[in-house]
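**Q** structure of the sequence below:
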Amino acid sequence: MLVKTYAAALQSIHAEIVTIEVNVNEGTWFQLVGLPDAAIRESHERIKSAIEIAGYEMPCSNVVINMSPADLRKEGAAYDLPLAVGLLAADEQLPYEKLNEIMMMGELGLDGKLKPIKGALPIAMLAQKEGYKSLIIPRENAREAAVVKGLKVYAGDNLKEICNFLATGEEPEIIEIDTDQELHIQQEQIEADFSDVRGQENVKRALEVAAAGGHNVLMIGSPGSGKSMMAKRMPGILPPLSMEESLETTMIYSVSGKLKANTTLMTKRPFRSPHHTVSPVALVGGGTHPKPGEISLAHNGVLFLDELAEYNRAVLEVMRQPLEDRKITIARAKYTVDYPASFMMVAAMNPCPCGYYNHPTRECTCPQYKIQRYLSKISGPLLDRIDIQVEIVPVPFEEISDTEPAESSKKIRQRVVNARKIQQERFKNAKHVHCNAQMTPAQIRKFVRPDEEGLERLKQAMDRFGISARAYDRILRVARTIADLEDSIDVTSKHIAEAISYRNLDRKTWGQKAF
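**A** All right, here's what the predicted structure looks like:
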């Protein structure tokens, strides 16, 4: 008897339908085809044990299973459940009438228990899109899948429970989630607050501008000046995630296997901080079987690169393309996958190997050539892609000992949100542009029109500091954001001057000691 069950295969952060065709007739052999990987080919023993524990018999007849489409590679043990149900239905131990309305996924233990899988959310979205009435999925993944409206999500515990449902109609637990309430409750909490940061008002201002326009930022300062502390507080001043952003971010974490059990949505902007020994593949994604890298895990959030000059130069250079395109393309001989990578890069570094160049009280012991060599680890093209470069000096004792609370992240976030609303209105008819940092050259010419005094300031800065054409555009983008924070329609000389002040490493004299 021929029976079909339905599952899904993950491709990038999306899923595609997999039809499992099971044919049981006379004979004594078992064949599984359709480009399965080793984990699927080994499923026979897991399925056999689970079926027997559930009180059924493993078919001893001639079994042929085809996983369609045959040219789509299927990976992992998540196909155990639809394979087991298909075998029992084809052997007439279970009714098959309901199977064309149900998608199911789940790894089986030898005792028949369902184990969690990767990619529950994109699988649920596919099931809803393709018109399936319900999805059977392991309990640990059910809350994640239940955020998809219009789909009945069953939380399965074991194979016996699923077989009983198909045989008698006794439904497993149905999971329902109020996604709007989940998103609202979690977003109100700010774990790391800028009120903890004493002094550094100029740096806080630069980070506020960066958050308001989605700009990349580099902080340069001596050890202990607060670079990491402030970077970790960046997610708290970024606008709350929209439902669309939350779903997309959750999908990335889901297919990566990094979403915690019984989680619904990613409700806070991600903050990723890879160590400086990270490999290019771990950073941008890829591998034999491609997976999202750190830049995709930071999508819609912050990627913090501490000790930037300590990263391997080859690792940093592979970021140049995703910083521009806001996605990463992983190409292999037989297929290509795209992962989103629209992140805000926050980097920090010392000004020299010893860390005390330009320190007000401690002397730098580095020779001139070592300082230049240290700074040259960051290439010009990469620096051009960092809109804001700000120098940090140690906080004076008077500011450290001040007992007055600093401005909270909540207040800063409100100004950032107001500026982002202005940008949303500005770019409402533009595709793939949501903030000032993403403006195209044509949009810069349209929306950023400095006054004559501002243009003169910009010309002087280009002549004096040797600013590149790309950095010129970056300055105009930052100036537009500064104007938005002040709710100013026009970009004035004052806005241009502040934007230029955030280009510290463009100065020809940076890193040169005065002897």
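
**Q** switch to C-alpha atoms for all contacts and neighbour counts from now on
**A** Noted.

**Q** now residue 65: how far from residue 45?
**A** Per Cα to Cα, to the nearest Å, residue 65 is found 15 Å from residue 45.

**Q** which one of these two has more residues nearby?
**A** Neighbours were tallied for residue 65 and for residue 45 using other Cα atoms under 10 Å; the higher tally belongs to residue 65 (21 against 11).

**Q** tell me which element that one falls in.
**A** With elements delineated by DSSP states H and E, residue 65 resides in strand 62-68, which encompasses its position.

**Q** show residues contacting the top strand by length along the chain.
**A** Among all segments of the chain classified by DSSP state E, the strand with the greatest residue count is strand 14-25. With contact meaning Cα atoms under 8 Å, 6 or more residues apart in numbering, strand 14-25 is reached by 1-10, 59, 61-69, 82-83, 86-87, 90-91, 122-123, 126, 251.

**Q** what angle sits between it and strand 62-68?
**A** With axes from the mean of the first three to the mean of the last three Cα atoms, to 10 degrees defining the directions, strand 14-25 sits at 160 degrees from strand 62-68.

**Q** who's in contact with residue 85?
**A** For residue 85, the set of contacting residues under the criterion of Cα under 8 Å, 6+ apart consists of 5, 94, 163.

**Q** the helix or strand hosting the last one: which residues count as buried?
**A** For residue 163, the host element (DSSP H and E) is helix 159-168. Buried positions in helix 159-168, judged by neighbour count with 16 or more other Cα atoms under 10 Å: 159, 160, 161, 162, 163, 166.

**Q** here's the other one to compare against:
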Amino acid sequence: MFTQINSGGIRAVRGYVVSVEADVSNGLPGFSISGQLASEVRESQERVRTALRNSGFRFQAKKITVNLSPAGIHKGGTAYDLPIAIAVLGAFEQADTRELKDSLVIGELGLDGCVKPISGVLPLVDAAREYGLKRCFLPAANVREGMMIEGMSIIGVESLGQMAAMLRQPSSIGQCTPSMEEGVLEETYDVDFRDIRGQLVLRRAAEIAAAGMHGLLMNGSAGTGKTMVAKRLPTIMPSLTREEDIEISKIYSICGLLPPDRPLLSRRPFRSPHHTITPLALTGGGAQARPGELSLASGGILFLDELPHFSRGAIDILRQPLEEHKVTVTRVHGSYEFPADFMLVAATNPCPCGFYPDRSRCSCSELQIQRYLDHIPRPVLERFDICVDASPVTYEELNGAGGTGEDSASIRRRVERARNIQAERFSGTRIRFNSRMGMKETQEYCTLGQEEGSFLKTVYETKQLSARRYHKILKVARTIADLDGCGLISRKHLSEALGYGMLEERLWG
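**A** Below you'll find the model as predicted:
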């Protein structure tokens, strides 16, 4: 007998529906699975056979053929165990699979027949909804995650025997309906900007960077607070909308990185890979084409500490994502597109030992310093709209002289106001932030008065600025004006924006 039920697979960061077909016929007894399968899917026949036996099912010796369609797409993961088992039961007429015509079935099986949790539930349930299915049978441990997708009925399954019993008595199937309240999770952080003492310039630069999604490069000796500032940047960025939260959580769901007690991430990502990371780990890909660090940072912060210590290949790989905000990876099984819409933040020391220009502690030669700084390619360096020095913290600042700094909530309110101005400004376009403006938008939204234009012209000619640097100044000045609630860019805004390029000019020319 032939039977067919719906399951799902993941390609890049999107789910798709897979048809699991099973047929039982006379012939040489055996169990075969086809459909361009990864090793873990081929191995599922042993898990399924043993789980069926240990769940109390007995079959005649028949030829069992299972096909996963479409056969032209490579399939990996362990989510096919449960649907294969149910399809086999249906083919042996030991389960009525007619109840599953409008359902998606996914889950990994243990040898005792228990249904184990899987990764990638969010994109799989979302794909089922787009395909027109009405409900999903998921591992019981994944029910809360599946309920985050609206418009789908979710049924939790704890064992193969339990699901077979539900199919024998459809009236016993208990469905969980998604609730908006279930998806409203508190956004919590363990850090706050009030923890930072001193570093007023660094704090201000971080606020401007967050408001306009500008790339931020911090330079300074070890222990001056660069990493502290970077880790607190998500706390001053606007809260995620539900749509953003689901899209970001899909990526973490695929990688199995969602917090065990939270079905959604519910806060801006912060990724800080070690400098030994490979280009492949940054972009994603591999045999199963999974997202990398650039995709995990999408919607939040990618922090590269000790930037010159990263391999040249890892730094160069950032060029396309910073330009297109996505990563395209080509492998034997096809091309995969991953999101990479993040804010780039990096920190560097002024020299290999980290103490320059304090010659009482720094013994690096000028050649060593130059080689160290030249390790950052110019095309990537140009992506940092704001470059700022982190000065050493004084004893008085460290011990709270002048009171504690402003907290993250107060800074976030200003950032949100500036983001709202940008949302209104770029309404109807694909641009969302000042940092993403092209030449046309810069000319339209960064107009200068006569006095401001004369001032910038003098600076441009005196310092022999490049066209790239000129447009960076205008974009940053536009963000500073938005933070001040000003429709026009003033000389004060231009002067501050110019100051955030002095470090780049001093160190790299």
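
**Q** thinking again about what came up before, could the contacts of residue 85 of the first structure go into TSV alongside distance to residue 424 of the first structure?
**A** Compiled in TSV, those are given as follows (distance: Cα to Cα, whole Å):
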residue	distance to residue 424 of the first structure
5	44
94	54
163	50
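
**Q** neighbours around the nearest residue to residue 4 of the second structure once chain neighbours are set aside, how many?
**A** For residue 4 of the second structure, ignoring the flanking residues on the chain, the nearest one in space by Cα to Cα, 6 or more residues apart in numbering is residue 21 at 4.4 Å. Residues within reach of residue 21 of the second structure, counting by other Cα under 10 Å, total 22.

**Q** and the gap between residue 21 of the second structure and residue 456 of the second structure?
**A** Counting by Cα to Cα, the gap from residue 21 of the second structure to residue 456 of the second structure is 69 Å.

**Q** check residue 301 of the second structure too.
**A** With distances taken as Cα to Cα, residue 301 of the second structure is found 31 Å from residue 456 of the second structure.

**Q** also residue 258 of the second structure?
**A** 48 Å.

**Q** quick one: neighbours of residue 490 of the first structure, just the number.
**A** Each residue near residue 490 of the first structure was counted by other Cα under 10 Å, and the total is 16.

**Q** cool, and residue 104 of the second structure?
**A** 26.

**Q** on the three-state scheme, it is what?
**A** Secondary structure of residue 104 of the second structure, reduced to three states by DSSP: H, G, I helix; E, B strand; the rest coil: strand.

**Q** nearest residue to residue 380 of the second structure in space, ignoring adjacent ones along the chain?
**A** Across the structure, with Cα to Cα, 6+ apart as the measure, the residue nearest residue 380 of the second structure apart from its sequence neighbours is residue 319 (6.4 Å).

**Q** typo on my end, it should be residue 292 of the second structure
**A** Using Cα to Cα, 6+ apart and skipping the chain neighbours, the partner closest in space to residue 292 of the second structure is residue 284 (3.7 Å).

**Q** excluding chain neighbours, what is closest to residue 375 of the second structure?
**A** Leaving aside its chain neighbours, residue 375 of the second structure sits nearest to residue 308 (5.5 Å; criterion: Cα to Cα, 6+ apart).

**Q** and residue 166 of the first structure, how far from residue 261 of the first structure?
**A** Using Cα to Cα, residue 166 of the first structure is found at 26 Å from residue 261 of the first structure.

**Q** actually residue 85 of the first structure, sorry about that
**A** Look at residue 85 of the first structure and residue 261 of the first structure: by Cα to Cα, they are 25 Å apart.

**Q** before we move on, what about residue 291 of the first structure?
**A** According to Cα to Cα, residue 291 of the first structure stands 20 Å off from residue 261 of the first structure.

**Q** tell me which of the two has more neighbours.
**A** Neighbour comparison, residue 291 of the first structure and residue 261: the larger count goes to residue 291, with 23 against 15 (by other Cα under 10 Å).

**Q** OK, contacts around that one?
**A** Residue 291 of the first structure touches 12, 255, 256, 285, counting by Cα under 8 Å, 6+ apart.

**Q** can we see that at 6 Å?
**A** Contacts for residue 291 of the first structure were tallied using Cα atoms under 6 Å, 6 or more residues apart in numbering; they are residue 285.

**Q** just residue 337 of the second structure next, same as before
**A** Taking Cα under 6 Å, 6+ apart as the definition of contact, the neighbours of residue 337 of the second structure are 327, 328.

**Q** ok, now with 7 Å
**A** Neighbouring residues of residue 337 of the second structure by Cα atoms under 7 Å, 6 or more residues apart in numbering: 12, 326, 327, 328, 329.

**Q** cool, and residue 213 of the second structure?
**A** Residues in contact with residue 213 of the second structure (Cα under 7 Å, 6+ apart) are 343, 433, 435.

**Q** in stretch 140-153 of the second structure, what counts as buried?
**A** By neighbour count, with 16+ other Cα under 10 Å as the criterion, the buried positions of stretch 140-153 of the second structure are 140, 141, 142, 143, 144, 145, 146, 147, 148, 149, 152, 153.

**Q** ok, those residues vs residue 209 of the second structure, which is closest?
**A** residue 148 (31.6 Å; Cα to Cα).

**Q** from the opening residue of stretch 251-262 of the first structure to its closing one, how far?
**A** With Cα to Cα applied, stretch 251-262 of the first structure spans 15 Å between its terminal residues.

**Q** pull out the buried residues from it.
**A** Burial within stretch 251-262 of the first structure, assessed by neighbour count using 16+ other Cα under 10 Å, is assigned to 251, 252, 253, 254, 255, 256, 257, 259.

**Q** from those residues, which ones fall inside helices?
**A** Cross-referencing these with the helices (criterion: DSSP state H) gives 251, 252, 253, 254, 255, 256 as the overlap.

**Q** quick one: the fifth one and residue 122 touch, right?
**A** It stands for residue 255 of the first structure. No - with contact taken as Cα atoms under 7 Å, residue 255 of the first structure and residue 122 are classed as non-touching, separated by 8.1 Å.

**Q** now the common contact residues for the two.
**A** Residues touching both residue 255 of the first structure and residue 122 (Cα under 7 Å, 6+ apart): residue 13.

**Q** can you pull the contacts of the residue nearest to residue 292 of the second structure?
**A** 290, 291, 292.
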